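> Pasting a predicted model and its sequence here:
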Amino acid sequence: MSVEYATSSHRETVVVIDTSESHRRQVEHALTSFYRIATYGNTADALTAMSKSPPCAIVIDRGAEPQESCDFIATLRRNPTLAATPVVFISSSDDPATRKAAKDSGADSFLAKPYRRSMLIRAISQQINRAIERRWEKLPTLQRDALVGTMDIFNSVSDVIESGEPIAYSKVTDACGPLVEAVGTGEFRVILDEVRGHDNFSYAHSLGVATLLLLFGYTIGLKGDELSLLGSGGLLHDVGKMSIPYDVLNKVGALSKEEQDLMRGHVTGTHAYLEKCLDLPRNILLIGNQHHERLDGSGYPKGLKGAELNELARMSAIVDVFCALSDRRPYKPAQTAEQALQIMLDDMPGKLDVQLLSLFREMLLDSGR
């Protein structure tokens, strides 16, 4: 049976069409933190719902019924309302004939089972963000590599979460290498500008945190491996959110007590994922564990205060708050840098390190952020 979704939310909704309930649940789980999901066991129900409210993308299994999947996609391409909607075609068989049939019908991407979670996320994201990512291809090599490399490693973390395998720290530092260089040479502004319109809000936020933590690190004189640590820690600091449903992450209005607990649990989830990597520097865990702690003890998850928070924890808290305020999200517009800093000064007395916040403000002004 279908899962209905509101017209106002169609731009964040991915429709999944598959006769197999278990595969529908698998796809729903894989995409849980990235999009709203509407699942359908047949093409007729899906078409009725989509005609009323077009989704941002469609995932369809080859065995869809009653209308065969290739015929159904061809029907969509003749529908003025749905003709441009990206379609990901999933098949149990991977042979040239099946791939050709999917392409000829109008499918945009093809995935053969079994596939990694990151492959599905990437297939959808590439289509939704086509215009943005095509702009990335035209950027200078350094900025392009910083964006593409960090996005790929961020999405691959979803596979680690799914499989329970450890994260390879060397892969994270390699991916962050161009970002570290771009910040060091002052060529990072275009990276922040280009990621703003991306539909993966968690990635955009994490890249922003990584970039500004690196800038903070350069400002206080950190070098070499210390900078790699800051970039990697910023990129990974919120990976626990990959298990939180999209509707909770992007809810308009106040969260319920249960939703608040679920959101706050992302810190514990982040720690659980990151500690699997034995060669991961402990300070990366510290960034993940303490970026929501506050000097007055009002933060979470442990309510640490004062001297219990070292300089790295204080820096990451400032950067995370600033990025959260200046990020564009479905439930709020982005604040300007000036507005975000003023909110931090006016509304968070005693919570953030005043000296570091002053240094952070000067850093942003000097960088023209």
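Everything's here; your move.

> Every contact and neighbour count from this point should use C-alpha atoms.
Fine.

> Going by contacts, tell me the helices and strands next to the longest helix along the chain.
When the chain is parsed with DSSP state H, its longest helix is helix 141-163. When contacts are defined as 3 or more CA pairs under 8 Å, 6 or more residues apart in numbering; DSSP states H and E, helix 141-163 packs onto helix 117-128, helix 130-137, helix 169-184, helix 189-195, helix 201-219, helix 225-236.

> from the chain's centre, how far out does the next helix or strand after the last one sit?
Stepping forward along the backbone from helix 225-236, the first helix or strand reached (DSSP states H and E) is helix 246-249. Offset of helix 246-249 from its chain centre (CA atoms, centre = their mean, to the nearest Å): 12 Å.

> ditto for stretch 119-134
That offset, for stretch 119-134, works out to 12 Å (CA atoms, centre = their mean).

> go on, stretch 154-169?
That offset, for stretch 154-169, works out to 14 Å (CA atoms, centre = their mean).

> In the stretch 1-150 of the chain, what residue spans correspond to strands?
Ranges of strands within the stretch 1-150 of the chain are 13-17, 36-40, 57-61, 87-91, 109-112, based on DSSP state E, counting those that start in this stretch.

> ok, and here's another one to check against it:
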Amino acid sequence: MATAMPAAEHSRKILVAVIDAHPGHRQQVAAALTSFYQVAVYERFDQAMESLAGTPPCVVLLDEKALPRLGGDPIATARRLLKGVPIIRTLARPIQQLGSAAYDTDACLEKPYRRSTLIKTISGLVNKSVEAGWETLAPHYKESLRRTVDSFNNISDLIDKGEPLVYQEITEACGPLVDAVSNHDFKVILNGVKGHDNYSYVHSLRVATLLSLFGHTIGLKGDDLSLLASGGLLHDIGKMTIPHEVLNKPGRLDDGELQVMRSHVPKSVDYLQLCDSLPKGVLTIAAQHHEKLDGRGYPGGLKGSQLNELARMASIVDIFGALTDRRVYKEPMSPEDALTMMTERMGDEIDLALLALFRAMLLDAATPSA
């Protein structure tokens, strides 16, 4: 039997389908995933295929005990009905016992497995599927996406090793993005990361794109645009050290969790300062994008004239990005609603003159001629 999601959830895409004949394990897996994904659970394979064939999920988690004993090759059936959706097989015996059948699915997990292993496996397959779609794009779009995601992932490894980033590599990775922005040809890049499972990368790429577009609109060029794009891509790298359960928590953060979340700003600054060649502007974006004009921001409680134009621009773009991002626990706000909310409710926090320019920029970018 399939477990229906609440009515409010039907508007959101099911990301992970869990097919498992054991009710206890089925619910345990679903509970482990709901902080990260929308989940649908099924007891029977045939029921799952009937339900999912019309609206395929991003990943299927299939326990071998849920496979039908008769009726041909169920994995091949799933492949045909779900049109290439990645399948993770779970089993309560050594994977070696599967022999060549271990290659019928995209991944195998032997019970008991860690929650972190499950999430990492799902995320990797989702991103691999999305990134495979980039191969069909024009070369300059593909290069922009591929180089920025590779650089972003490489930073994670550098942080783990305590090694500084190489700023020139970041600017080179952002080069195709800056070119696209300068030519008003960036929408394909933003559409290319829809469905990507690395939220921090998606948000950072959107901020990099919109911040450099903002700069282009007010007349910045060359190295200045490169600085904005690089600053946008790097502004939240401290979040790479934040636990997933805090970063992706659906509800309101408690005081302790809020403190952990806010620590991403000083962590970003501390890491970026390891790079001797980093422009001051990139550090300003990372350090001040959560500051507010009324002094109620963090981490420094800066206000008014203490915030330069770069910090004010970054704050607007970051807030707009967060409101219009899709998260597991919320639908994205429309750009119009986000801009209205920012104008009507955040007048004490952000620079309304710059916000008006930002709104005009988005309206201009939305016109066919742009």
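It's in. No experiment lies behind these values; they were computed from the predicted model shown.

> With distance to residue 259 of the first structure and mean neighbour count added, can I get the helices and strands packed on helix 141-163 of the first structure in JSON lines?
As requested, these are exported to JSON lines (distance: least, CA to CA, whole Å; neighbours: other CA atoms under 10 Å):
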{"stretch": "helix 117-128", "distance to residue 259 of the first structure": "24", "mean neighbour count": "19"}
{"stretch": "helix 130-137", "distance to residue 259 of the first structure": "32", "mean neighbour count": "15"}
{"stretch": "helix 169-184", "distance to residue 259 of the first structure": "31", "mean neighbour count": "21"}
{"stretch": "helix 189-195", "distance to residue 259 of the first structure": "28", "mean neighbour count": "17"}
{"stretch": "helix 201-219", "distance to residue 259 of the first structure": "18", "mean neighbour count": "24"}
{"stretch": "helix 225-236", "distance to residue 259 of the first structure": "22", "mean neighbour count": "25"}
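
> Would you tell me which of those gets closest to residue 159 of the first structure?
helix 117-128 (5.7 Å; CA to CA).

> Just want the angle from that closest one to strand 57-61.
Using axes from the mean of the first three to the mean of the last three CA atoms, to 10 degrees, the inter-axis angle of helix 117-128 of the first structure relative to strand 57-61 is 130 degrees.

> and residue 359 of the second structure, how many neighbours?
17 (other CA atoms under 10 Å).

> which non-adjacent residue is nearest it?
residue 339 (7.0 Å; CA to CA, 6 or more residues apart in numbering).

> Following element in sequence after whichever strand or helix holds the one you found, please.
Following DSSP H and E, one finds residue 339 of the second structure within helix 335-345. Using DSSP H and E, the helix or strand that follows helix 335-345 of the second structure towards the C-terminus is helix 352-366.

> which residue numbers in the first structure go with that following helix?
The aligned range for helix 352-366 of the second structure in the first structure is 354-368, by TM-score structural alignment.

> cool, stretch 284-293 of the second structure as well?
With TM-score structural alignment applied, stretch 284-293 of the second structure matches the range 286-295 in the first structure.

> Residue in the second structure paired with residue 190 of the first structure?
Per TM-score structural alignment, the equivalent position to residue 190 of the first structure in the second structure is residue 188.

> returning to what we had before: what about the helices and strands packed on helix 141-163 of the first structure, which gets the closest to residue 332 of the first structure?
Comparing those by CA to CA, helix 201-219 comes nearest, at 12.3 Å.

> now for the closest one, which elements pack on it?
Looks like helix 201-219 of the first structure contacts helix 141-163, helix 169-184, helix 189-195, helix 225-236, helix 311-326, helix 354-367 (3+ CA pairs under 8 Å, 6+ apart).
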